[in-house]
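Visitor: I would like to see how this sequence folds:
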Amino acid sequence: MAWTYLFFAGLFEIGWAIGLKYTEGFTKLTPTILTVVSMIISLTLLGLALKALPVGTAYAVWTGIGTVGTALLGIWLLGEPATAVRLSCIALIVAGIIGLKVAA
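Guide: Take a look at the predicted model:
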């Protein structure tokens, strides 16, 4: 169950990272509320996952999921560049996440 908590914590991390862009410096109410709620859910789920997983592994996987998801949504939603080098680096992060899961 801890890995499930961690996975969803990572998804909510993506939500708040992307949400920050839409808050426009916390000047837009609805995106700000959604971003803060995503932060709370993400941290709560991470805390639940940490009951059973090593902190170093859980934190690295949590941030890795957030990083990969945020980078991909940045490309898809925000028109950020999708260069071969950038996509290769994202793939390396995914490989690291898988490696940490296998090693845990």
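Visitor: only C-alpha atoms from now on, for both contacts and neighbour counts.
Guide: Will do.
Visitor: which ones are touching the residue positioned nearest the centre of the chain?
Guide: By CA atoms, centre = their mean, the mean C-alpha position of the chain lies nearest to residue 66, the distance being 1.6 Å. Residue 66 makes contacts with 10, 11, 13, 14, 17, as judged by CA atoms under 8 Å, 6 or more residues apart in numbering.
Visitor: here is a second sequence; please produce its structure as well for comparison:
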Amino acid sequence: MNWIILIIGGLFETAFATCLGKAQETTGKESYFWWGGFVISLFLSMFLLYKAISVGTNPIPIGTAYAVWTGIGAVGAVLMGIFVFNEPATFWRMFFVMALIASVVGLKLVSS
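Guide: Below is the predicted model of the structure:
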């Protein structure tokens, strides 16, 4: 269950990065909407990280949890940058995103 909580927390990290990017692109009331989404996503992301490392009979070690959490957020932010913010999807960029995904999966596999 803690791994599911951690994955959801990582997705909220992607959400707060996306909201931050959209808040910079907008003005007025729309900007306030994105800033609100940023604050809510930031809180939920960090709260779920905390829950994943401290709840249940088998909490995830902080080093592993933090690496996986930031990895999910980083991969999600790059993908959102490509699909939402029209950032380039170069070979090397995608290569290193795949290496990051492999690292996150590897950490999950070697963690008890």
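Visitor: superposed, how do the two chains score by TM?
Guide: After superposition, the two chains reach a TM-score of 0.96 (TM-score structural alignment, normalised by the length of the first structure), with 104 aligned residues with a CA RMSD of 1.4 Å.
Visitor: for the second structure, longest helix please?
Guide: The residue-count maximum for a helix in the second structure (DSSP state H) belongs to helix 28-54.
Visitor: pull out the buried residues from that helix.
Guide: Across helix 28-54 of the second structure, burial judged by 16 or more other CA atoms under 10 Å covers 31, 34-38, 41-46, 48-53.
Visitor: for the aligned partner of residue 105 of the second structure in the first structure, give its distance to residue 36 of the first structure.
Guide: The alignment partner of residue 105 of the second structure in the first structure, by TM-score structural alignment, is residue 98. Distance, residue 98 of the first structure to residue 36 of the first structure, using CA to CA, to the nearest Å: 28 Å.
Visitor: same check on residue 70 of the first structure?
Guide: 16 Å.
Visitor: equivalent range in the second structure for the longest helix along the first structure?
Guide: Counting residues, the longest helix found in the first structure (DSSP H) is helix 55-78. Alignment of helix 55-78 of the first structure against the second structure: residues 62-85, by TM-score structural alignment.
Visitor: ok, residue 108 of the second structure - contacts?
Guide: With contact taken as CA under 8 Å, 6+ apart, residue 108 of the second structure is in contact with 64, 68.
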